[in-house]
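Q: Show me how the following folds:
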Amino acid sequence: MSVKIRLIKWFDDVFGRLLVVMGRALPYKELEVPVRRILVIRPGGIGDALLLLPLIKSIKLKNPTLHLTLLAEKRNSAVFSMCHFIDCVFCYDKYGELCHALEASYDAVIDSEQWYRLSAVIAKCTGAAIRVGFASNERSYLFTDTIPYRFDVHEAINFNNLLTPIKDYLNDPQLTFDNLIDIPADATKSAELLLGETGHSSFVVLFPGGSVSEKQWGAENFSYLVERLDAEGLPIVVIGGANELLTSSVVLSKAQGINLAGKTSFHETAAVIAKAAVVVSGDSGVLHLATTLGKPTVSMFGPSDATKWAPRGKQHVVLNKALYCSPCSWFGQIPPCPYGVRCMTEISVDEVEQAVLTLLEKNKPRQQMP
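A: From the prediction side, this is the model:
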């Protein structure tokens, strides 16, 4: 987790409660017209942003003239830039853009943040007549309508429940999970150049990194997996950020593959994943990106709650040891592990390899009978 993100969370914890109290005194207006302008607030990482897309598109699909603004964060704004159904994207951690967002007028605000308070304060500052958010702590005082935050359902369902209070003001919004992001043509072309001949084969994408070390399966495990898959004749592509160059080199230390760590933008990463046969990752934004693009995945879960975050469906294999201490993540915070993160280290290379081969066989194009 970056220093900047830690600082924001510290500020929220120290000053957030005070701002909530102050925010309750701000005036608000009554809704006089049908909902025509909506602000959706989504801080946080890429995974949460992707899981929010079905809700956002469902609003716009049946209400095409409605103006929809997204207040994001720099680290997840690239997701929303690929969505043609979003009219405007601002970043709350860019002061000028935050000011522009607050200068606009909204009939309704949907705050999709699960725990931290600052986004609720921003929602209140808009003066919107309808403000919807999760009732997870004192932040609920700043909303006109609250939704219970549930731990027993997938996070996409929690997000979709936020739509309930404003359904009566919209034209029958119905959830859709199709065509949620559009990959730019130039990103696809760049991906094709980077992949070369590998792009025309059934290759496997591996993402060994992630923003939280406890969620990672480990570079050494991935290196043994590459060795196994290479022996099966499967091309390997490793992706990651510029800060994961060392990790990616370890992953490819036992066999050859294409190392794209630090070489692709978010859009280009999406284009690479869109061409993959299977994607292997821990709980990460890359995993949710692959799911959004409809790609088969093998994922390893330990500290995270698979019930809330794991992909659903027959084309996804979720490996989870379900130890007595797992999951331990609480609103994104993982405590120090006294057991050496056994929930991840006990997932074997054999299990992951077999899952990959099973998915490849299941999704192999069927030959037509002569």
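Q: okay, CA-based contacts and neighbour counts for the rest of this
A: Noted.
Q: For residue 358, grab the count of nearby residues.
A: For residue 358, the neighbour count with other C-alpha atoms under 10 Å is 14.
Q: so it is in which element?
A: Taking DSSP states H and E as the definition, one finds residue 358 inside helix 349-362.
Q: Can I take it that residue 205 is in a strand?
A: Yes - counting by DSSP: H, G, I helix; E, B strand; the rest coil, residue 205 is part of a strand.
Q: didn't it look like it was pressed against residue 275?
A: No - taking contacts as C-alpha atoms under 8 Å, residue 205 lies outside contact range of residue 275: 9.4 Å.
Q: If we ignore the residues flanking it in sequence, what's nearest residue 250?
A: Excluding its sequence neighbours, the residue lying closest to residue 250 (C-alpha to C-alpha, 6 or more residues apart in numbering) is residue 219, at 6.1 Å.
Q: What separation is there between that neighbour and residue 363?
A: Distance of residue 219 to residue 363, given as C-alpha to C-alpha, to the nearest Å: 27 Å.
Q: higher neighbour count, the two?
A: Taking other C-alpha under 10 Å, residue 219 and residue 363 do not tie; residue 219 has more neighbours (20 against 13).
Q: Next, the contact list for the more buried one, please.
A: Contact analysis of residue 219 by C-alpha atoms under 8 Å, 6 or more residues apart in numbering lists 208, 247-248, 250-251.
Q: hmm, try it at 7 Å
A: Listed by C-alpha atoms under 7 Å, 6 or more residues apart in numbering, the contact set of residue 219 reads 208, 247, 250-251.
Q: Assumed residue 124 was part of a strand.
A: No - under three-state DSSP, residue 124 falls outside any strand and is assigned helix.
Q: what about it, neighbour count?
A: Neighbours around residue 124, by other C-alpha under 10 Å: 25.
Q: Another for comparison:
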Amino acid sequence: MKLCGSNVIEVFYSKHGDPLEIYPRFCFDESMVLSPAAPCLNKGVSLLEQLEKNPESSVCFLRTYALGDILLLTPIINWIRDKYPSVKVYLATVPKFMGLFKYWDAIETVDKRNLPFIPYEIGYYLDGVVERDHSGNEYSYKHRLDIYCEFLGIPQIKDPMFSLPYGEIEKSWAEGIVRELRDCGKPVVAVQVAGSTAIKSLSLDKVANISERLCDICSLIFVHEAKEYFGEINAMNLTGMTDIHQLAALIDSVDVVVTMDSGVLWIAHATKTPVIAMLGPTREAERLKYHRNYVAVNLSEMVGCEPCFERMTRCKGAINCMKSSSAEEIATRIEEGIKKLVYS
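A: You can find the predicted model right below:
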């Protein structure tokens, strides 16, 4: 870890040739840049060192993409609030995520473009940090929360608490929808219809085939940030119709969430909703280690492969885990999972 000792924004270049803007007093992963020996760089300061030195610090985390990886910071923020209650925490991000924590007083979210006007003492550049798990080395066997903790130099959090609060309006709206569906006498299940990337997603046709089976045993709600269409399937289609807090309230209200590797998986960590996770290129241990009530459907195993963390080393880009896995077998595993999570 290196600390930017400059008084101005310094621009470095990543090993892929992309420019990285490092703000004053920000620590970052030196292995990400081509010139880690620049004169403006000093030895990094771990978060634990900073908090022990000044228990009333103001700390800024910068993370600009991936909903799930931003939510993975919430156990760290809760840990700070528990151990160092006088610390001020900022999250610097992009406009898309500015309202994410509007119901949570543990953190102040700021536009990264306004960082020069934010009174932080030290910052941590977190874009790219948890993506170490794509490397194929020991990081591919670590949970992303543990990777964050290691980078920040804090202890591994034994019983992490994820957070995504929502308001009374969202709560009332979600409970009303679920109450209406429960009148049918079946469990209410939310289905996230796509993963966070194409490599982690089943085709919509396969999702539709699986869902037709599930309609026999539960009431379904389709969710996704973009609008999708599913023809005559007997399900409530809310894709493209919810904001993040409505989605969190909905996930908190249903009996089970069925999802691929996506932000919805991490929302379910925050709401503690039982999860059935369809995982292809990612592993159960690295995605579900800190969820206490889940069933994992291992799609790689179905096709005789193993999780590659999106490197596609064995399938050479064919993504067999997502494309060749059997919809019938997946539906059977999900049905078994619903029975286990709801009735046992």
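Q: TM-score for this pair?
A: After superposition, the two chains reach a TM-score of 0.74 (TM-score structural alignment, normalised by the length of structure 2), with 308 aligned residues with a C-alpha RMSD of 3.8 Å.
Q: sorry, back to before: got the contacts of residue 219 of structure 1 as JSON lines, with secondary structure, neighbour count and distance to residue 181 of structure 1 columns?
A: Shown next, in JSON lines, are those (DSSP: H, G, I helix; E, B strand; the rest coil; neighbours: other C-alpha atoms under 10 Å; distance: C-alpha to C-alpha, whole Å):
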{"residue": "208", "secondary structure": "coil", "neighbour count": "25", "distance to residue 181 of structure 1": "24"}
{"residue": "247", "secondary structure": "helix", "neighbour count": "21", "distance to residue 181 of structure 1": "29"}
{"residue": "250", "secondary structure": "helix", "neighbour count": "15", "distance to residue 181 of structure 1": "32"}
{"residue": "251", "secondary structure": "helix", "neighbour count": "27", "distance to residue 181 of structure 1": "29"}
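Q: which among those residues gets closest to residue 306 of structure 1?
A: Nearest to residue 306 of structure 1 out of the contacts of residue 219 of structure 1 is residue 208 (C-alpha to C-alpha; 18.2 Å).
Q: And for the aligned partner of residue 294 of structure 2 in structure 1, nearest residue in space, chain neighbours not counted?
A: Residue pairing (TM-score structural alignment): residue 294 of structure 2 is matched to residue 316 of structure 1. Once flanking residues are discounted, residue 316 of structure 1 sits nearest to residue 297: 4.9 Å by C-alpha to C-alpha, 6+ apart.
Q: who touches the one you found in this structure?
A: 278-280, 315-317.
Q: Equivalent analysis for residue 73 of structure 2, please.
A: By C-alpha under 7 Å, 6+ apart, residue 73 of structure 2 has no neighbours at all.
Q: Then the one 5 residues further on?
A: Under the criterion of C-alpha under 7 Å, 6+ apart, the neighbours of residue 78 of structure 2 are residue 161.
Q: And the helices in structure 1, which stretches?
A: Taking DSSP state H to define them, one finds helices in structure 1 at 3-23, 46-62, 77-80, 95-103, 118-125, 155-161, 185-195, 219-231, 245-251, 266-274, 285-292, 306-309, 342-345, 349-362.
Q: which residues touch the nearest residue to residue 196 of structure 2 once chain neighbours are set aside?
A: For residue 196 of structure 2, ignoring the flanking residues on the chain, the nearest one in space by C-alpha to C-alpha, 6+ apart is residue 262 at 4.4 Å. The contact partners of residue 262 of structure 2, by C-alpha under 7 Å, 6+ apart, come to 68, 195-196.
Q: ok, and the residues you listed in structure 1?
A: Listed in the original numbering, these still in contact in structure 1 are 68, 195 (both residues aligned by TM-score structural alignment, their matches' C-alpha atoms under 7 Å).
Q: Going by distance to residue 83 of structure 2, which of the contacts of residue 262 of structure 2 wins?
A: Nearest to residue 83 of structure 2 among the contacts of residue 262 of structure 2, with distances taken as C-alpha to C-alpha, is residue 68, at 24.0 Å.
Q: Distance-wise, check that closest one relative to residue 164 of structure 2.
A: Going from residue 68 of structure 2 to residue 164 of structure 2 by C-alpha to C-alpha gives 11 Å.
Q: okay, these two: which has more neighbours?
A: For the pair residue 68 of structure 2 and residue 164, the greater number of neighbours falls to residue 164 (21 against 18), based on other C-alpha under 10 Å.
Q: Give me the neighbour count for the closest residue to that one other than its chain neighbours.
A: Excluding its sequence neighbours, the residue lying closest to residue 164 of structure 2 (C-alpha to C-alpha, 6+ apart) is residue 270, at 5.9 Å. Neighbour count of residue 270 of structure 2, defined by other C-alpha under 10 Å: 23.
Q: Against residue 148 of structure 1, how distant is the residue mapped onto residue 270 of structure 2 from structure 1?
A: Residue 270 of structure 2 maps onto residue 292 in structure 1, with residues paired by TM-score structural alignment. According to C-alpha to C-alpha, residue 292 of structure 1 and residue 148 of structure 1 sit 26 Å apart.
Q: Could you do residue 276 of structure 1 as well?
A: 38 Å.
Q: Looking at the two, which is more packed in?
A: Between residue 276 of structure 1 and residue 148, counted using other C-alpha under 10 Å, residue 276 has the larger neighbour count: 23 against 13.
Q: Could you find the counterpart of the more buried one in structure 2?
A: With TM-score structural alignment as the criterion, residue 276 of structure 1 lines up with residue 254 in structure 2.
Q: Which residue, other than its chain neighbours, is closest to its match?
A: Sequence neighbours aside, residue 188 is the residue nearest to residue 254 of structure 2 in space, at 5.4 Å (criterion: C-alpha to C-alpha, 6+ apart).
Q: Count residues in the vicinity of that neighbour, would you?
A: Neighbour tally, residue 188 of structure 2, other C-alpha under 10 Å: 24.
Q: now swap in residue 26 of structure 1 and tell me
A: Residue 26 of structure 1 sits with 12 neighbouring residues when counted by other C-alpha under 10 Å.
Q: and it, how far is that from residue 122 of structure 1?
A: For residue 26 of structure 1 relative to residue 122 of structure 1 (C-alpha to C-alpha), the value is 11 Å.
Q: same thing with residue 327 of structure 1?
A: Distance, residue 327 of structure 1 to residue 122 of structure 1, by C-alpha to C-alpha: 31 Å.
Q: okay, those two: which has more neighbours?
A: residue 122 (22 against 18).
Q: Now check the more buried one against structure 2: what is it aligned to?
A: For residue 122 of structure 1, no residue is aligned by TM-score structural alignment.
Q: thinking again about what came up before, the residue nearest to residue 250 of structure 1 maps to what in structure 2?
A: Using TM-score structural alignment, residue 219 of structure 1 pairs with residue 204 in structure 2.
Q: So its match versus residue 335 of structure 2, what's the distance?
A: Distance from residue 204 of structure 2 to residue 335 of structure 2, by C-alpha to C-alpha: 19 Å.
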